[in-house]
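Undergrad: next comes the sequence, and after it the predicted model I'd like to discuss.
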Amino acid sequence: MRFVYSFLICTILFSSEVLAQKNILRGKISDENGNPVQGASILLNGTVRGVQSDLKGNYELKDFPSGTYELIVSLVGFQNWSQEFSIEEGETKELDISLVEDEYLLSEFSVSASRGIRGQDRLPEVSDFRINAGKKNEVIRIAEIDANLAMNNSRQVFGRTPGISIWENDGSGIQLGVASRGLSPNRSWEFNVRMNGYDITPDPMGYPEAYFTPPLEVVEQIEIIRGASSLQYGPQFGGLMNFVLRKPDKSTRFTAESINTVGSNGLFSSFNYIGGTEGKWNYTAYYQKRRGDGWRENGFFNTDHAHLEVNYAASNRLKLGYEMTYMTTETQQPGGLPDSQFAENSQQSTRSRNWFNTPWFIPAFSAEYLVSPNTKLSWKAFGTFAERNSVGFMRPINQEDDLGNRQVDRDYYTTYGSELRLSSTYELFGQEQTLMTGLRYFNGNIDRNQRGVGTTGSDMDFSVTDGDFSRKLDYTNRNIAAFAENVFRFNDQFLLTAGLRVENIRSENQGQFNVINGVPQILEPISRSRNFVLFGLGAEYHLGKSTEFYANFSQAYRPVLIS
């Protein structure tokens, strides 16, 4: 219901804004031969306003104040185009634009980006309030690879990314298990896993397991920055993995898409998407339903995903955004097999009563403000309200299910956090330099209930027969951090990066560990504070447009996990 109410509120606000449109700038983007150019980025320089050209090359910018502006048009493979224009209140201005082809790759916010094999790319030196220069990073462009997106097939998506190990522990594609640097891929817990730049795991410091993975049909790209990302994102050894979802279509008021897939083992997947831009507003929403029986016995799964994003240009300098994501899963777990049974039939299962469920709700607010042409601010506030529920026969796999009472474990996650980032450019050594600073606050609480005596049934029932759990623990992590990193460019080929991060973590643990002979075993409350200062250095040397050398040194530490 929270999702429905938020959607209705956003719809009302959107509708009221449409009734108050002002001036309009429109035109057509074409190449030197007069052919329409689709997907060109049209930006009012020094503002947060921008659109894209549609299939016919047409564009339209609405509802921005009268005045004099510089219009910038860019697209990979073409030279940047810019022109100053003036517009009066209530005026409709026509401006057609012809782009000239160029081999140098450009984009709205980046100077250059290097291309690799199909579907693989590298992040630009500076982008989206972060510094990527001098760091090992990859971009997986989902639309450019051949993969089974309906099933979130991780091996097909990550298989061509060097150094990534993949662990597929179920056939549903619900939980992603990848890692780098030889670390454990278990639920991707060695990565700082984010979506659109904000946390989506239960607790990055205490319980970073990725129970939630967005449907890859709506993911535009996956960004991976190895361990050197610790200065900007935190100390996880594996680095950062960020899922970037498709942004609202800036070329049309409304677009809709539906992808429906059927397959073997009872697979059915339905992905439905809408998006568009109208004046100061843009929006996107999707819903995915996926279910199937899995390739093993007792491998049933049923998932629902929903997401809504709405952005509003409050002024030429300020853009506000709201996102919310909801997921719920119903997964039967067939369990492991001894070697003898696996050799006999790898598809068999001796666990028919084991179930797993993860309701997940993630709201997020964002704001971007252009302080000046060289300085901009970004603020994100986010939360996670989620559960991890399991019920089943939990003994070793060489023991046969006795069909007695099952064990019930339930976790409740309540987390919220905020990040403030500032990006500033200045001139030094005759080159443009970039300074990135940020502050972070995070508070995560885990209410853990384990070893409950469940029913003797075989369905997904998390009720406890005696009404309580023998283990009831409460974990809290509070994290405050600040970082600063700078890119020093000495010429067009050589640059250095240097920075530091200050971390403060306070962890608390209390509760009941067990019940022995009817007597609760209460833990002595534990509280621990830790302070760290992390340093990092990086270097990058460009031999050409597509070849570079880089090296970096950074510090990190492994957080104390509650797993």
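TA: Received it, and whenever you're ready, just let me know what you need.
Undergrad: rest of the way, CA atoms for contacts and neighbours
TA: Noted.
Undergrad: contacts for stretch 465-473 next, please.
TA: 447-455, 509-515, 520 (CA atoms under 8 Å, 6 or more residues apart in numbering).
Undergrad: what of stretch 546-563?
TA: Stretch 546-563 is contacted by residues 114-115, 134-136, 205-207, 227-228, 230-231, 234-237, 534-543 when judged by CA under 8 Å, 6+ apart.
Undergrad: count of neighbours near residue 261?
TA: 12 (other CA atoms under 10 Å).
Undergrad: I meant to write residue 123 there.
TA: With other CA under 10 Å as criterion, residue 123 counts 22.
Undergrad: and residue 243, by the same measure?
TA: 24.
Undergrad: surely it meets residue 223?
TA: Yes. Assessed by CA atoms under 8 Å, residue 243 is found in contact with residue 223 at 6.6 Å.
Undergrad: from memory residue 424 sits against residue 376, does it?
TA: Yes. Residue 424 is within contact range of residue 376, at 6.6 Å (criterion: CA under 8 Å).
Undergrad: so which residues of the stretch 301-450 of the chain form helices?
TA: Assigned by DSSP state H, counting those that start in this stretch, the stretch 301-450 of the chain shows helices spanning 339-344.
Undergrad: do a quick rundown of the strands in it.
TA: Here the stretch 301-450 of the chain has its strands, by DSSP state E, counting those that start in this stretch, at 301-313, 318-332, 355-357, 360-372, 375-392, 407-428, 431-453.
Undergrad: how big is the angle separating the last one from strand 375-392?
TA: For strand 431-453 and strand 375-392, the angle between their directions (axes from the mean of the first three to the mean of the last three CA atoms, to 10 degrees) works out to 20 degrees.
Undergrad: alongside the first one, take a look at this:
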Amino acid sequence: MLQKFIKYFALSCALSGTVMAQEANKAEATPKENKKKEADTSSEVKNAQDAADAPIESERVIVTGEIIPDGGQILTGSSKRVDNEDIRKHSYSDINRILYQVPGVNIREEDGYGLFPNISMRGVNSHRSAKITLMEDGITAAPAPYSAPDAYYAPNAGRMDSIEVIKGSGSVQYGPHTTGGVINYVSTPVPTEGETFYWKQLFGSDNDIKTHMYYGDVYDLEAGKLSLLFEGYYRENDGFQDIQHSDRNTGINHQIEPMLKLRFEPKTSKYQYLELKVGYTDMEGNLSYNGLKREDFNSNPNDRYWGTQWDHMDTEAVRTYLKHYIELSNDVSLTNTLYYNRFKRNWHKVKGDPGTDVLRGTAPGEIRLKNNNRDYYQVGLQSEVDWNFDTAGIEHDLKVGTRLHTDKYDDNSWSDYYQTGGNYDVIGYRENEKGSDGNKDYHTDSVALFVQDAIKLTDKLTLTPGVRFEHIRYDYNNDTVGKEDDGKSDVDIWAPSLGFAYDFNEEYQLFGGIHKGFSVVGPPDAVIGAKYESSVNYELGLRYNQIDGKYGAEAVVFFSELEDIYDPDSQASGATESRTIGDGETYGLELSAYADAGRINNWGFSNPWTAAFTWTQSEVTDVNDNLTDTGSFYDGVKDGSDTPYIPEFQYNIGTGLHFSKWGTDVNMTFVDEMFVSAENTTKTDSHVVVDWSAYYKVNNNARVLFNVYNLFDEEYEAAHHPTDIRGGSPRLFYAGFEYKF
């Protein structure tokens, strides 16, 4: 397979018609944008000199429809970028807290730290974020996005530079899960000029230690310009939960994440660069699937049962890519990215229900702990051509992208059994043979192609038609004793789109679009003929941005028709087998606004305000016949059932005061009550969580930081899955410093 990738990589570099997917290229700007503004009259010598002196790519707005307070290009669609400052002002490492700032995104919290997010966009099922495409730097980030899309993994938001949420017709550029949308984690970029150093150190509740550091520099060499970035992230804590009658902690034992980025820009007549990224993660924690029964939750929502004291997760991940970008002319660029990601984990956790008193340690019995020992990898090459041209006086920005991808999931699981005596004691132990609970592998190959053209029909109107095609080949093999099975299958998916933007003037824009979304199923279900989940999605929005960037607002209505809603076999949802539920629909309203009262009124200090509001209706409209209960949160579904874990209302409001030496910020999130199953009988609490932050500048490079999460110590039910009731994190305090030059 590697030989195929190398051959394909060489062919892509030779042919200007193939090129990398826009995903990774979006996260950074290229000198091409600046060069297009220059006159086209320079000599070949001057072109060569310009290429040699061209600056390294600087950060640019890449997401469709971002509200940009400091100016910049507004593009079509309703997508949003949460930038570096929005993340760091509260020192967020929890992706849930970051995404609450984005309208149209719903969250089912699970562990209290955002390690295992369950993300929904526009009302689709939030289960393990499987209905959206997760990316890091434009590379699919789920460990095996085709073979095991609902694997427990997400990039660490605490080390990110920004987060991009892509909704609307722009999703056609991505796959293989877009019934919800796309989230791209953007890691720390290499420096654009000169030496840079960053160090954030925080100490917090439950002995929490968070360290984030990086160092970068730029070197002018005879052959070209070399940029480098070394980054490190470290975290550990004891956890905010307490295990009954045990002194074992419930937190993150360690989270170690080094990264290296290198970029080389040779002195050639055409601007180009090579960029290498190598990242690594080693994370261990005493994390559990189990929540609490009602009476125990009401007594202390931060308790954990005695029988979960052996729950432990051990993970290891590698993230790499090699990217080559070249400007073939002032109007054509070509990018190729070869990538390889690997993720290994063993989650040793309680399996099944041994009985509440057995878990409490007050009754004799047997506790089964399953070692979910799994290994995932993905490797691929994605390419994109970006071509700007005119036809009959009409401007085009044509993007053509391809991706050759393979991923694999190997399962080698087994169980341990603890015999308990009923007095918080263990009287026996046995361990099954490795692989006895799971000895299987899933393997998926895919070839994807997308074409999208932004056609500027007039000075005011731009149409953006596009289409994505995916050919997927599945291979499934199960050697688990008593479950032997194998098979192969193929599927082709077409996903068209059409977006538009109409600029009334420099401040007002009407935008909208229609596109097909899809979410593929895993190999075992594909082999037996299960159809992939699909959707037809509509949006219409109006955007206002005041020219000076002092205030702005956006309103979007959306509607989606879902077909073949897929409910996978998963312990996290309780399902013991996969099935197709039926059809559904979601619709709603998204509002966002920003304003800086200090700038508007010339107060001499900054007083920013932001707001994000979402109203969502999501339901199953046409349930398939003869559905049997599988333990899933879709059990009891009927026509008209509300989708589990989708609140009707959700909003986020933030404000701050910033002076020359100090500043403070407050962020408030309201989440409405949510049904926990499609039976629609039980709901979580509605709740309000307030975060507060402050800083004091020691000098231009250093500042002291203070953070409080859940300021008023709101106790609330975050979810009733994976098992029983789970609470959100309690009030947490942090203090530390940030230093940068």
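TA: Arrived safely, thanks for sending. Because the structure is a prediction, the values reported are computed rather than measured.
Undergrad: hang on, the earlier thing: generate TSV for the strands of the stretch 301-450 of the first structure, with mean neighbour count and distance to residue 482 of the first structure as supplementary columns.
TA: Listed next are those as TSV, based on neighbours: other CA atoms under 10 Å; distance: least, CA to CA, whole Å:
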stretch	mean neighbour count	distance to residue 482 of the first structure
strand 301-313	22	27
strand 318-332	20	23
strand 355-357	22	36
strand 360-372	19	19
strand 375-392	21	14
strand 407-428	19	10
strand 431-453	20	4
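Undergrad: got JSON lines for these, with distance to residue 340 of the first structure too?
TA: Supplementary listing: the strands of the stretch 301-450 of the first structure in JSON lines, determined by distance: least, CA to CA, whole Å:
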{"stretch": "strand 301-313", "distance to residue 340 of the first structure": "27"}
{"stretch": "strand 318-332", "distance to residue 340 of the first structure": "23"}
{"stretch": "strand 355-357", "distance to residue 340 of the first structure": "25"}
{"stretch": "strand 360-372", "distance to residue 340 of the first structure": "38"}
{"stretch": "strand 375-392", "distance to residue 340 of the first structure": "23"}
{"stretch": "strand 407-428", "distance to residue 340 of the first structure": "26"}
{"stretch": "strand 431-453", "distance to residue 340 of the first structure": "30"}
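Undergrad: can you give me the helices for the first structure?
TA: If DSSP state H is used as the criterion, the helices of the first structure fall at 2-18, 154-158, 230-233, 339-344.
Undergrad: what's in contact with the longest one?
TA: Meaning helix 2-18 of the first structure. Contacts for helix 2-18 of the first structure (CA under 8 Å, 6+ apart): 278, 279, 280, 281, 308, 310, 324, 326.
Undergrad: nearest to residue 145 of the first structure, of these?
TA: Nearest to residue 145 of the first structure among the contacts of helix 2-18 of the first structure is residue 308, at 25.5 Å by CA to CA.
Undergrad: ok, for the aligned partner of the closest one in the second structure, nearest residue in space, not its chain neighbours?
TA: Applying TM-score structural alignment, one finds that residue 308 of the first structure aligns to residue 260 in the second structure. Using CA to CA, 6 or more residues apart in numbering and skipping residues adjacent in sequence, the residue nearest residue 260 of the second structure is residue 230, 4.9 Å away.
Undergrad: could you do residue 443 of the first structure as well?
TA: With CA to CA, 6+ apart, the residue lying closest to residue 443 of the first structure is residue 478, at 4.5 Å.
Undergrad: for residue 221 of the first structure, same thing?
TA: According to CA to CA, 6+ apart, the nearest residue to residue 221 of the first structure is residue 141 (4.5 Å).
Undergrad: look up how far residue 385 of the second structure lies from the aligned partner of that neighbour in the second structure.
TA: Residue pairing (TM-score structural alignment): residue 141 of the first structure is matched to residue 83 of the second structure. Here residue 83 of the second structure is placed at a distance of 27 Å from residue 385 of the second structure (CA to CA, to the nearest Å).
Undergrad: cool, residue 459 of the second structure as well?
TA: 25 Å.
Undergrad: now residue 442 of the second structure
TA: Separation of residue 442 of the second structure from residue 385 of the second structure (CA to CA): 32 Å.
Undergrad: quick check: closest non-adjacent residue to residue 323 of the second structure.
TA: Nearest to residue 323 of the second structure is residue 337, by CA to CA, 6+ apart, at 4.2 Å.
Undergrad: and the one you found, what does it touch?
TA: Residue 337 of the second structure neighbours (CA under 8 Å, 6+ apart): 20, 321, 322, 323, 324, 381, 382, 383.
Undergrad: now do residue 373 of the second structure
TA: By CA under 8 Å, 6+ apart, the neighbours of residue 373 of the second structure are 344, 345, 346, 347, 411, 412, 413, 414.
Undergrad: how about the residue nearest to residue 323 of the second structure, what's its match in the first structure?
TA: By TM-score structural alignment, residue 337 of the second structure lines up with residue 380.
Undergrad: now do residue 6 of the second structure
TA: Looks like residue 6 of the second structure stays unaligned there (TM-score structural alignment).
Undergrad: how about the strands in the stretch 551-700 of the second structure?
TA: According to DSSP E, counting those that start in this stretch, the strands that the stretch 551-700 of the second structure contains are 551-563, 566-567, 579-580, 582-596, 608-623, 649-658, 662-671, 687-697.
Undergrad: now distance to residue 740 of the second structure and mean neighbour count too, for these, in TSV please.
TA: Output for the strands of the stretch 551-700 of the second structure, formatted as TSV (distance: least, CA to CA, whole Å; neighbours: other CA atoms under 10 Å):
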stretch	distance to residue 740 of the second structure	mean neighbour count
strand 551-563	29	21
strand 566-567	47	22
strand 579-580	52	19
strand 582-596	26	21
strand 608-623	23	21
strand 649-658	19	20
strand 662-671	16	20
strand 687-697	12	20
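Undergrad: how about those strands, which one is nearest residue 112 of the second structure?
TA: Closest of those to residue 112 of the second structure is strand 687-697, at 12.7 Å (criterion: CA to CA).
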